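Engineer: Sequence and predicted structure, then a few things I'm wondering about:
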Amino acid sequence: MGTVLDFLCLQAFKKIMMKNMYWLLMVFAFAKANSQQTLNPLVTIDQDAQKHWVDSVYSSLSQEERIGQLFMVDLFSNKEAAHVNKVRKLVEQQKIGGIIFSKGGPLQQAHLTNELQSKSKTPLMIAMDAEWGLAMRLDSVYAFPWNMTLGAARTSTSSYEVGKRIGEHCKRLGVHINFAPDVDINTNPDNPIIGNRSFGENKENVTQKSYAFMNGMQSTGTLACAKHFPGHGDTDQDSHKTLPTVDFTAARIDSIELYPYRRLINHGLASVMVAHLNIPSLESRSGYPTSISKKVVTDLLIDKLKFEGLIFTDALNMKGASNFSKPGDIDLAAFKAGNDVLLISEDIPTAIAKINAAIKTGEITKERLEVSVRKILMAKYKVGLHQYVPIDTEHLVADLHTEEDDMVYESAMEQAITLLKNEKKILPIKNLETKRIAYVHLGDDSGAVFLKELNKYANVDQIITDDLNTMLEMLSDYNTVIIGAHRSNETPWKSYKLTAKELNWLTEISKKHRVIFDAFVNPYMLSQLKATAPMEAILMSYQNSDWSQQISAQMIFGARAIKGRLPVSAGKFDVGDGLQLDGISRLSYGDTPASVGMKAAILAKIDSVARYTIENKGAPGMQILVARKGKVIFDKTYGGHTYGKDDPVSSTDLYDIASVTKILATLPLVMELVDRKVISLNEPLSKLNAKLAHTNKSDIKLKEMLSHYARLQAWIPFYKYTLDSLDSTPLKEYYSTTRSDIYPIEVADHFYASTMVKDTIFNRIANSELLDKLNYKYSDLPYYILKNYLESHYKKNLDELTQDHFYQSMGMTHTTYLPLKKFPKNKIAPTENDQTFRRQQIRGYVHDQGAAMQGGIGGHAGLFSTANDVAKMMQMYLQKGFYGGKTYFKSETFDKFNHRYFAGDQVRRGIGLDKPALDSVGNTCNCTSDSSFGHSGFTGAFTWADPKEELVYVFLSNRVYPDADNRFLISKNIRTNIQQIIYDSIIQ
């Protein structure tokens, strides 16, 4: 059987003479190109089958129907019936070749596509202008970063991935060709129509990114289309409104504007769109659009650049073209110039008639028509229209907004964001304990996501006022100011410029404060910055999307590295500028589960377990967080503070974490002292406290005590000794309803204890009997002893010590003892309605009675926190003492504590850290590694970290509301069942 080339040669030879040899050669060239290349190298096209289908379709068409294949009409799926009916008629009566969809929604478009395909004699080629995804035209679909943003990356990986995902979206919606990438080299900051749509001003960078984008998209079977030929990047007019002039020499255009076309054409570019431009150096006729210029389309694109793919006009209803001639005339001129597809003609019936008449008079040969029609049909075969299948609309919207899309967007923004200035190494922000940080908003769009993300790392206060002097006065209490410039992310054409007022504010604030300026705008904004605005740091974040705001905030605090470089020159900054900055191992947020090798669909099962727990009153609400490889990939809240519906849990609400206090407060302070060799794990208790020197606890070693292998009592009900033996009411010698010098210790609301209570507690511990037999017995008593030691050693209370040594520098802004001194009551989840001791609902006061009797500050309980803050400490442990650029203790010190010293005696515990059970039944899901560790708390708290899987899990709840006898979480294994789901989601 002959090849496509053989067939076309034979047919062409019979039909044409030497004067038509040019078009014969075009037939040869395109046939050869299509016999050797496929759109997707992973898919092989059966050349014989393709030839047979093209021949069959072509021969079935009349001359008017063949001309109809040249036309692609625009269709808005959100417009009125009359508009849609007009397109229906063009499909049925004029037998047009394709449709370019514009504004509307995905479901409406899918239904219209299915309908019109069923009405069309020849399958329609469906196109869209979707440079940054279908969202460029449609609602309810995903918007990817603009080209300018992608152009800021140092590699082309994100351009490929974005192109690939856009191609997959197109395929899902039945779109065969996407008019992208825009390969214009934007060398004019005042360009009103390209700007953000360009990858930048450097021809090499634009070419690399365009090539990657094209490959990504065409790997999915979606045709790419490079535009706007021969180059729209250095114009200051919009061809939608007029005919812009590009007044450069042919040599300059050849060197700059045509540079990316050469590489893309040589590597399988499917199509090119020709712009409506006035370029005197290429077309001598004054005001003659390039789109209808034979010198540009045929002589330059086809002959000189050897392009053999489809050639599209830009929309013929644009003023750059429609102003030139009447409908029909412009179409004829465009076809004669060498274009294959005439896009958005203003009068298709008239245009078809004029082209048909030109063929009949010999002005256009039939062979010329055959070239374009066969090219169109071969492209239709390539995209699968020979085996057309209607669009499946089930799950369509969900399929166009997936976790993979988020992962691609996240990665693209992480590669793009650019650091341009970093005096005195102000970034990343370290030593949080010394920082008072304010945020000032500039611009016309929201910075709420940015501010919320900043507050995951430190207390960042937004300062709001309309008066500059008032602003400067309000900022006087802060030593670091973050200024965010937020311009609308709605379209790439929005103005990027700051107002004169905003520029003045930026300058004046910078004169008096250390300023980090973060611009969520087009990088050309940088040309507005004055030398008199001495900001210490300048970040270019390019777009004001949620992802950009989140990732940029994380970079400010060192949770992510900064890698980008400027894709254009602006002001004092040159193209390619950009400082690279490593991260400092803080948690990052918003990452997709897939980015760390986990399945979101499996993690979603946590929702069902949480709802089941709340419905069965296992707990009113909860916070659940999962982090892997330093990235928080699951962070949700459920339910309310109570079982009502008016107090939903937020991520910044505080929970009483009960015994988790042990590993978040006491234990890190002990680790620090062991690391500094102030004490050792073999230290006897007599050395820690002289009052224990002559007791039965004198020789117990720290290692034994913290392993719960020291014969200590599990607990002592201290509070019971302070109640009346007859009616269990608090004895007046110990308690009062009013504070005084005699009763200074606040136990609960209007409930104060005398100073003798603390001494009584320690004396009871010192004099308590040891258990008869040495075996594993979990006990709270070690942490009373250690609290006493730590406060004595440092001459500060445990609340101050934890803040000074860990919480402030780690950004644990919502972790504290005595939360009512810092937070409103409605931000704290209530615990038990205590009717045995304090006779009141407990909210904002520690639930544990022993800690309460110590004024709310216990070594074993008393801490309130959020899942986010607990995760920070667990991540620091996972990193063996390092977090946020600071080493708190050496890795070998942590290893000493994360070790079972008495495993041979069936003691599962490490030093203070809980460890997985030694047998098959235990405190975890039995899926954790032996190196894992964590702790649980009586109120419903649970946290676990696994070095092997680089995993952190936090579960906080108030399961003791309103009754501490509620054992639903425990009996139903809720916390460990969720842990099992987390491990099940890990991709093996």
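Structural biologist: Cool, the structure landed.
Engineer: hey, let's count contacts and neighbours off CA atoms from now on
Structural biologist: Noted.
Engineer: Surely residue 442 forms part of a helix?
Structural biologist: No. Counting by DSSP: H, G, I helix; E, B strand; the rest coil, residue 442 is not found in a helix; it is strand.
Engineer: My guess is it contacts residue 502. True?
Structural biologist: Yes. Using C-alpha atoms under 8 Å, residue 442 is in contact with residue 502, at 6.5 Å.
Engineer: which one of these two has more residues nearby?
Structural biologist: Counted by other C-alpha atoms under 10 Å, residue 442 and residue 502 do not tie: residue 442 has more neighbours, with 21 against 15.
Engineer: Next up, a structure to set beside the first:
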Amino acid sequence: MRFKYKITAAAVFGMMMIGLGSAHAETEFVDLQYSKWAEDGIHYMAKRGTVAGYGHGRFQPRTPVTRGQAITFMVRELYPDQLEKPVDHLNYTDVPAAHPFSREIAIAEQQGLAGGFPDGSFRPDAPISRAETAAFLTRAYPLKQGPQSAKWTDTAKHWAASPIQMMSSNGLVGGYADGTYRPDQKVTRAEYAVFMARVIRFEREAAIEAKDWDKLISYMTVSEQVGQMLMPDIRQWNGKATTTINEGLQRSIQDQNVGGLILFEKNIVDAQLTTFTHHIQSQAGDIPLFLGMDQEGGVIRRIPGGTNLPGQMALGAANDPSLAEAAGQLTGEELKALGIQVNFAPVLDINSNPDNPIIGMRSFGSNADLVTRLGLAMMEGLRQSGVVAGVKHFPGHGDTAVDSHLGLPVLAHARERLDAIELKPFKAAIEQGADMIMTAHIAFPAIDNEQVISRKDGTRVPLPATLSRKVLTGLLREELHYQGIIISDAFTMKGIAEHFGETEAVVRAAAAGVDVILMPQDASSAHQALIQAVNNGKLSKERVHEAVKRILTVKSKYNLFEPAPTLTQKLRVLKGIVGAEPHLQVERMIAERAVTVLTGTEGMKSETIRSGDRVVIVASDAEQAAQLQRQLKQTAGSLPLQTVTSVLNSDDMKSIFQTLNKADYVLIASYQFRSVGSQFRWSELQLLVNELNQRQMRYTLLSLGNPYEMLHLQNVHSALAAYGKQEPNTLAAIKVLLGQREPQGKLPVDSGRSAQ
């Protein structure tokens, strides 16, 4: 009867083990109140899918572990792939084919983990002892003699003396207060889970210390591996901005095992970001997170209160690689002080299309050599600061008239053109050792002309680069020999989201060569889709392994595995870095060197503001007009001026014209960005320019956005470009308008008609 009970318990346990590793496996248990010492180890092994409960939240921590159960734990941990393969028949007299652990015992024997007894039995239902546990674990894991000394009074002549000593020397097992080890004592489920957890964590730590990423990956579950390939955003949870650790953030880190997170303005409140990122990393376990941000400078800027760089096109107008490198370095220094290790910059797209609605002044310009020269300098500056530069958007987003946030652009150029223009800066970045390249959600038929059925409307649509194996593996990896991380652009963008479906697109991208999926629409669904794809063979384990190895390699290269400073130390350093005066000097220098004459009077000078002028400022919104008015008054100093602001509105041009009656000088602020250039409301500006010309008034058109006004406006007598509406840019332009500085910039794009 007693033997029958053992078999029944084993059978129940075997049935329970069938579902190990599934999304529904229990990881929380209600019966650990007297086993608190083992709670962490039990949860760790349960999360790995190695141990499980008996249902209804019961783990039964004090129940002895049998030899069959112990072997099952280790086989499912070490050889899960073998469980689906045929196994040889066992000759043990007490392990029939119907035994719930016969397959695991057969695999263990094949792998040399365990054997039977001289009488031909295996004794699968006998409780395992502390000695056998040490023997099993030292056979399973390549442990070496450790530094600790332990001399137990009852192990010297025991058959398991050597494995016990090996485990003890590494601090993985301990004895009792009376100096004994008690090698023949039974091991409970709680104890066995703790022993396994200690060994696995010990081996992972050793792999990290040795930078043996293949070894570390071998100790990572499939869930952990594909989790490293996800980088969701955490802007909000339950309708509220995420600025502290919350349940949603904990789930992403602990349940999806994500490898990184991208942060936005919503995640930042004053100087709290360093504290927030410090606490985020504390949740990450033994593999730190990539924390990333789009801090390009100019129009794409996430950090309030930091250095407000004028942007990449301003750098293009200044055309000084040393300034681009300084911009990259100071940006990286500020990000690193705030706990950010990845900056999705610089933009290496060549803005050769004036109608581009999304790149524009985010680019250095329309010349491939200029973009390459300045892009490499900024990348180097970021690298010197210790921050990963995620250059973007491969193979090139500069010659499109569709925003991939809203649709799926197609770049139909021949391969020869792509090599000469779009690919040029990326090739140079690869040669200079780029560590991360972001893909574009754009189709390139010259490289991959495959089409698929759109989930949006059933039409055939081209495959974007992010999902194209020919682009990412064929071109980027095999032809251009890129070895770093490939990260996708955001998966929330309609260029992907509308046509391909969330889970299908995630799996397609990973199979095509993407190492990190940025901003999946639902991190949990993406995580499960990748696990399922690995399990059903749609995504090979080799593909996942190589992606994770690249991620770990770059994390190590940028010292993410090194001991982090304390929060107090971080906050102390922060005060002297973010918005520091040397950084602000670079900010001002770039802005002042960038101001460019688009068109002007004889000698190509813009009209200046004179003493006593009554100045009317016309802008597209009241906030911009007020900013220019304030800066003009502050910068003019003792120069007597009167200023009036007006908002440009096609429905009220008459009142604007009436305002001009009392003006000596008119400053027109133009801002075109995030719209197709040819579809912008140029008619309002043209009416105003025509009126000013007819009245023969002095004026300057100040371009604060994409500097293509001269393509769309006629007879503009005076125009400057500042390449951004943020304060450093506008202040630099004001100084030129007041005659305090000479404009030094050169237009970095082909605008058709200009001073260049």
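Structural biologist: Perfect, thanks for sending it. The structure presented is a predicted model; accordingly, all values stated were derived computationally and were not measured.
Engineer: which residue sits closest to the most centrally placed residue in structure 1, ignoring its sequence neighbours?
Structural biologist: Against the mean C-alpha coordinate of structure 1, by C-alpha atoms, centre = their mean, the closest residue is residue 410 at 3.8 Å. Closest residue in space to residue 410 of structure 1, ignoring its immediate chain neighbours: residue 547 at 6.3 Å, by C-alpha to C-alpha, 6 or more residues apart in numbering.
Engineer: count of residues packed around the one you found?
Structural biologist: Using other C-alpha under 10 Å, residue 547 of structure 1 has 22 neighbouring residues.
Engineer: Could you do residue 9 of structure 1 as well?
Structural biologist: Per other C-alpha under 10 Å, the neighbour tally for residue 9 of structure 1 reads 16.
Engineer: Do a quick rundown of the strands in the stretch 51-200 of structure 1.
Structural biologist: Assigned by DSSP state E, counting those that start in this stretch, the stretch 51-200 of structure 1 shows strands spanning 71-75, 98-101, 125-128, 177-178.
Engineer: Contacts only, for residue 111 of structure 1.
Structural biologist: Residue 111 of structure 1 makes contact with 391, 393, according to C-alpha atoms under 8 Å, 6 or more residues apart in numbering.
Engineer: corresponding residue for it in structure 2?
Structural biologist: For residue 111 of structure 1, the aligned residue in structure 2 is residue 275 (criterion: TM-score structural alignment).
Engineer: go on, residue 622 of structure 1?
Structural biologist: Looks like residue 622 of structure 1 stays unaligned there (TM-score structural alignment).
Engineer: Residue 196 of structure 1 too?
Structural biologist: Match for residue 196 of structure 1 (TM-score structural alignment): residue 361.
Engineer: Likewise for residue 178 of structure 1?
Structural biologist: By TM-score structural alignment, residue 178 of structure 1 lines up with residue 343.
Engineer: Against residue 333 of structure 2, how distant is its match?
Structural biologist: Note on residue 343 of structure 2: its distance to residue 333 of structure 2, by C-alpha to C-alpha, to the nearest Å, is 11 Å.
Engineer: thinking again about what came up before, would you quantify the distance from whatever residue of structure 2 lines up with the residue nearest to residue 410 of structure 1 to residue 275 of structure 2?
Structural biologist: In structure 2, residue 547 of structure 1 lines up with residue 728, judged by TM-score structural alignment. In this view, residue 728 of structure 2 and residue 275 of structure 2 are 28 Å apart by C-alpha to C-alpha.
Engineer: Show me what the helix or strand where residue 633 of structure 1 lies is packed against.
Structural biologist: Secondary structure assignment for residue 633 of structure 1, by DSSP states H and E: strand 631-639. Here strand 631-639 of structure 1 touches strand 588-589, helix 605-615, strand 621-628, going by 3 or more C-alpha pairs under 8 Å, 6 or more residues apart in numbering; DSSP states H and E.
Engineer: returning to that earlier point: so who does the match of residue 178 of structure 1 touch?
Structural biologist: 292, 293, 294, 295, 296, 332, 335, 387, 388, 389, 390.
Engineer: mind putting those in JSON lines, distance to residue 653 of structure 2 and neighbour count included?
Structural biologist: Shown next, in JSON lines, are these (distance: C-alpha to C-alpha, whole Å; neighbours: other C-alpha atoms under 10 Å):
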{"residue": "292", "distance to residue 653 of structure 2": "45", "neighbour count": "24"}
{"residue": "293", "distance to residue 653 of structure 2": "41", "neighbour count": "23"}
{"residue": "294", "distance to residue 653 of structure 2": "38", "neighbour count": "18"}
{"residue": "295", "distance to residue 653 of structure 2": "38", "neighbour count": "24"}
{"residue": "296", "distance to residue 653 of structure 2": "36", "neighbour count": "23"}
{"residue": "332", "distance to residue 653 of structure 2": "46", "neighbour count": "28"}
{"residue": "335", "distance to residue 653 of structure 2": "45", "neighbour count": "29"}
{"residue": "387", "distance to residue 653 of structure 2": "49", "neighbour count": "26"}
{"residue": "388", "distance to residue 653 of structure 2": "49", "neighbour count": "28"}
{"residue": "389", "distance to residue 653 of structure 2": "46", "neighbour count": "26"}
{"residue": "390", "distance to residue 653 of structure 2": "45", "neighbour count": "26"}
